[in-house]
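[1] Return a 3D structure for these sequence lines:
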Amino acid sequence: MAETKRIMISLPNSLLEEVDDIVSMESKNRSEFIREAMKLYLRERKKIQIKEKMKNGYREMSQINLYLAEMGLEEDYNELISYENRLIGREEL
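    As a prediction, this is how the structure comes out:
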């Protein structure tokens, strides 16, 4: 394992009792439990950050896609008008 540092933390008694119950059931010690809990927290935090970045990316892309769709719709409309004008023998404006 990498170099370790000893830290001191303060916990409410009720939380420490819950931790101790889990530690005894899983045959671990408090340090192992705290390490695993911290790793889990950091992993979940990263997942949340990635999800937020993805949401922002999808929002940005939705604006781009809307713009492109509207451009395409306008182009299709102009082609339809041009086609109809040719059908009835009108000159394009």
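
[2] CA atoms for contacts and neighbours, from now on please.
    Fine.

[3] which residues in the chain form helices?
    Secondary structure of the chain (DSSP state H): helices located at 13-25, 30-87.

[4] Proceed likewise with the subsequent sequence, for comparison:
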Amino acid sequence: MPRPKDDFEELYPCDFYTPEELLDEELLYTVYEIARLLQGLEADAEIDEGVEDILLDWAIPWIMRNAEELVIAEPPSDDEPGYYGLKSESTEE
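    I've put the predicted structure just below:
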């Protein structure tokens, strides 16, 4: 149910990192690691599964929105996620 803005003590700008600000050009990340980074956590931070599910709600649209600036690599096995990274001159060829 929608709530009035006055119900909240403080409102914040809805700013997200750009891929260049968030990701290291030499590394590839899973969606789970990107989700942590978007929240200012370390990529390998231990978090509860419920929290991870919420963070994925932010990460998946971020990946889709920035798809033109990203590359994807196949997962090492069928039970692992794919990996995403920054597009660079070497990856565009």
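
[5] What does the TM-score come to for these two?
    The TM-score (TM-score structural alignment, normalised by the length of structure 1) is 0.22; 30 aligned residues with a C-alpha RMSD of 4.3 Å.

[6] picking that back up, now tabulate the helices of structure 1 in CSV and tack on mean neighbour count.
    What follows is these, written out as CSV (neighbours: other C-alpha atoms under 10 Å):
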stretch, mean neighbour count
helix 13-25, 12
helix 30-87, 12
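
[7] Does Gly85 of structure 2 touch Ile63 like I think?
    No - Gly85 of structure 2 is beyond contact range of Ile63, at 10.0 Å (criterion: C-alpha atoms under 8 Å).

[8] tally of neighbours for Ile54 of structure 2?
    If you count neighbours by other C-alpha atoms under 10 Å, Ile54 of structure 2 ends up with 11.

[9] So it versus Leu37 of structure 2, what's the distance?
    As for Ile54 of structure 2, its distance to Leu37 of structure 2 is 13 Å (criterion: C-alpha to C-alpha, to the nearest Å).

[10] Same check on Leu56 of structure 2?
    For Leu56 of structure 2, the distance to Leu37 of structure 2 (C-alpha to C-alpha) stands at 11 Å.
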